[in-house]
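Asks: whatever this is, show me its structure:
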Amino acid sequence: MDILKVNNLKVWDINTDKVIIHNSSFNLKRESCLAIVGESGSGKSMTCKSIMRLNKPWIRQSGEVLLKGENLNNLSEKEMKAKRGKKLCMILQNGMTAFDPSCVIGVHLKETLIEHLGWSTKQIEVKMKNTMESVMLRNPIEIMNMYPHQLSGGILQRVMIALALVLEPEVIIADEPTTALDTVSQFEVIEQFIKMRERIGSSMIFISHDLGIVKKIADEVLVMKYGKVIEEGNIETIFSNAKHEYTKHLISTKQALSNNFRNIMGEL
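Replies: As a prediction, this is how the structure comes out:
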């Protein structure tokens, strides 16, 4: 039932001895979407970087991160690198940081797909072209021949979604993927995430502080504050019957913002 289990994850800075994540435990069910919510500094992104083993050298972690029963914390860096992309795929908040700025987009796509799937250059070009078109990217060959700085955040996010669709990973981790986008691009990217789940059946961890997006995409919700899990449950329970005062505060703030937006729009 669970594809990923995190047991007593502790993350700390060896330079300061500061504990960043305090013995967090949670499960990700197969083909479901778990949203991790909380304010900035709550530990959302650090939790997911720890799952991917992508933290800085001075950040250490303990506990278990079990992908289909295999503890990722026990793997060598070489073994872990083989998991990233094909088994675990992370879509970052800022698409610009996901690509090498000195290379055109197509070079990154080619290197990734050759490493994980062993395809020829022609196979990669055909598959990426078709998949990029399926996520509403026009002129995909032109895009693949452009540098990251020449493309908008929304286009870069959709390129990363297209790559994930081709790789078909078992777990997709999306770290605030809509934060840097305008409202129209946010809507389009979220629609592509929903379609991606339907197409490849991946399990997903979706990090966000936007509860409107969470309500649209998630099945389960994990609420974090100061590096601790303070509440978790299915989407209906969290939004209609939250137990913790912090969760209630997050939800009431979101509803107040939504009501204010509707009032403003009504006055225009």
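Asks: C-alpha only now, for contacts and for neighbours.
Replies: Fine.
Asks: regarding this protein, what is its longest helix?
Replies: helix 245-267 (DSSP state H).
Asks: buried residues in that helix, which are they?
Replies: 246-248, 250-251, 254 (16 or more other C-alpha atoms under 10 Å).
Asks: now do that helix: distance to the chain's middle.
Replies: 25 Å (C-alpha atoms, centre = their mean, to the nearest Å).
Asks: what of stretch 154-162?
Replies: 13 Å.
Asks: cool, and stretch 102-113?
Replies: 20 Å.
Asks: need the contact partners of that stretch.
Replies: Applying C-alpha atoms under 8 Å, 6 or more residues apart in numbering, the contact partners of stretch 102-113 are 85, 99-100, 119, 121, 124, 143-148, 163, 167.
Asks: again, only this time at 6 Å
Replies: If you take C-alpha atoms under 6 Å, 6 or more residues apart in numbering as the criterion, stretch 102-113 is touched by 144-147.
Asks: who wins for neighbours among those?
Replies: Neighbour counts for the contacts of stretch 102-113 (other C-alpha atoms under 10 Å) peak at Met144, which has 21 neighbours.
Asks: how about the residue most central in space within the chain, what does it touch?
Replies: Nearest to the geometric centre of the chain sits Ala174, at 0.8 Å (C-alpha atoms, centre = their mean). Counting by C-alpha under 6 Å, 6+ apart, Ala174 touches 90-91, 206.
Asks: may I ask which of those has the most neighbours?
Replies: Neighbour max across those (other C-alpha under 10 Å) = Phe206, 25 neighbours.
Asks: that one: which element?
Replies: Following DSSP states H and E, one finds Phe206 within strand 203-207.
Asks: what packs against that strand?
Replies: Applying 3 or more C-alpha pairs under 6 Å, 6 or more residues apart in numbering; DSSP states H and E, one finds that strand 203-207 contacts strand 33-37, strand 171-175.
Asks: and this one, so I can compare the two:
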Amino acid sequence: MHTLEVSNLRIWDEQTDKILVKDSSFQIEPESCLAIVGESGSGKSVTCRAIMRLNKANIRHTGSIKLAGLELSELSEAEMRKLRGRQLGLIMQNGMRAFDPSSVVGSHFKETLKQHYGWSQAEITARMARAMENVMLKDPVALMNKYPHQLSGGMLQRMMIALAIVLKPTLIIADEPTSALDTLSQYEVMEQLITLKAETGCSMIFVSHDLSAVKRIADDVAVMRNGEIIESGTAAEIFTNTQHAYTKYLIDAKQALNSHFIRSMGGLALVDR
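Replies: All right, here's what the predicted structure looks like:
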């Protein structure tokens, strides 16, 4: 059984009648990662929010979205709330938005894990501390007593990954998880996402325009443009045997940027240092 099966997904803005996603279909296998790539406005994030049922009220969709055979469109909002976090995990683009700015970050962990598992505060703290250490966060108990604004974007992203390690959802959606970070933090967060996938055995949707990151983590790739999936296949097929001109443009543009960077830094030997 597919972890996720999306069939004939159509998304539109009810206020303007604008079509955001025209007719999208894809599947994700157990323990695999599908990367969805494309420029801003191509329909990547709105597709992910449709899966989570987190789009605004005026954004409507039709089609089938099945998680391990369960049709999500048939669930009530209360039933969806039980699935979010426990079966459907979300790692957002901006870590600051994932936490209540008026509370310490540990409060978010305790509320979420108590709701899904009913654990005591002591058990929640112990489990989160172990997971935070796994993602290279030092002194986790002290960090849990800090407010979001006291932590960097990279630390907040790793905290979301630590929470996902504890929750062990069936599917994790990572929506542009590194785009708001500096280069070093991007690398660290990518390493932790790869570790998360390996440790939990989850399936993953990785949304990004960074093809280098996609190459590192994805088993399969879907390329979106103007609300349509224009090309899909294994990561190896997409990167070595591109069929669509737009996909070729994305890959060529990334390679040109890398080459320019290497020349600007004085050559490959210096970059490798």
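Asks: will you turn the contacts of Ala174 of the first structure into JSON lines that also has distance to Ser32 of the first structure?
Replies: What follows is the contacts of Ala174 of the first structure, written out as JSON lines (distance: C-alpha to C-alpha, whole Å):
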{"residue": "Met90", "distance to Ser32 of the first structure": "16"}
{"residue": "Ile91", "distance to Ser32 of the first structure": "17"}
{"residue": "Phe206", "distance to Ser32 of the first structure": "10"}
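Asks: residues in the second structure aligned with the strand holding Phe206 of the first structure?
Replies: Mapping strand 203-207 of the first structure onto the second structure (TM-score structural alignment) gives residues 203-207.
Asks: now swap in stretch 53-63 of the first structure and tell me
Replies: Stretch 53-63 of the first structure maps onto residues 53-63 of the second structure, going by TM-score structural alignment.
Asks: coming back round to it: what two of the contacts of stretch 102-113 of the first structure are the furthest from one another?
Replies: Largest separation among the contacts of stretch 102-113 of the first structure by C-alpha to C-alpha: Met144 and Tyr147, giving 8.1 Å.
Asks: which parts of the stretch 1-150 of the first structure are helices?
Replies: Taking DSSP state H, counting those that start in this stretch as the criterion, the stretch 1-150 of the first structure carries its helices at 44-52, 77-83, 95-98, 105-117, 121-134, 140-144.
Asks: quick one, which of the ones you listed is nearest to Asn241 of the first structure?
Replies: It is, among the helices of the stretch 1-150 of the first structure and with distance given as C-alpha to C-alpha, helix 44-52, at 22.3 Å.
Asks: quick one: buried residues of that closest one?
Replies: So helix 44-52 of the first structure, judged by 16+ other C-alpha under 10 Å, has buried residues 44-52.
Asks: what's in contact with that helix?
Replies: Taking C-alpha under 6 Å, 6+ apart as the rule, helix 44-52 of the first structure contacts Asn55.
Asks: what's the angle from that helix to strand 203-207?
Replies: Angle, helix 44-52 of the first structure to strand 203-207, by axes from the mean of the first three to the mean of the last three C-alpha atoms, to 10 degrees: 150 degrees.
Asks: superpose on the second structure and give me the mean offset of helix 44-52 of the first structure.
Replies: Taking mean C-alpha distance after the TM-score superposition for the first structure, the mean distance separating helix 44-52 of the first structure from the aligned residues in the second structure is 0.4 Å.
Asks: what's around the residue lying closest to Pro169 of the second structure once chain neighbours are set aside, how many residues?
Replies: Distance criterion C-alpha to C-alpha, 6 or more residues apart in numbering; nearest residue to Pro169 of the second structure, sequence neighbours excluded, is Gln87 at 4.2 Å. The number of residues packed near Gln87 of the second structure is 17, by other C-alpha under 10 Å.
Asks: just Phe239 of the first structure next, same as before
Replies: 17.
Asks: which one in the second structure is aligned with it?
Replies: Checking TM-score structural alignment: Phe239 of the first structure goes with Phe239.
Asks: what's the separation between that match and Tyr117 of the second structure?
Replies: 42 Å (C-alpha to C-alpha, to the nearest Å).
Asks: now do Ser103 of the second structure
Replies: 21 Å.
Asks: following the strand holding Phe206 of the first structure, which helix or strand shows up next?
Replies: helix 211-217.
Asks: CSV for the contacts of stretch 102-113 of the first structure, including distance to Val214 of the first structure?
Replies: Below are these laid out as CSV (distance: C-alpha to C-alpha, whole Å):
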residue, distance to Val214 of the first structure
Met144, 31
Asn145, 34
Met146, 32
Tyr147, 31
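Asks: tell me the one of these nearest Ile217 of the first structure?
Replies: Met144 (28.8 Å).
Asks: next, count neighbours for the closest residue to the closest one other than its chain neighbours.
Replies: Nearest residue to Met144 of the first structure, sequence neighbours excluded (C-alpha to C-alpha, 6+ apart): Gly106, at 4.3 Å. By the measure other C-alpha under 10 Å, the count of residues near Gly106 of the first structure is 21.
Asks: what about Gly106 of the first structure, distance to Ser152 of the first structure?
Replies: Counting by C-alpha to C-alpha, the gap from Gly106 of the first structure to Ser152 of the first structure is 16 Å.
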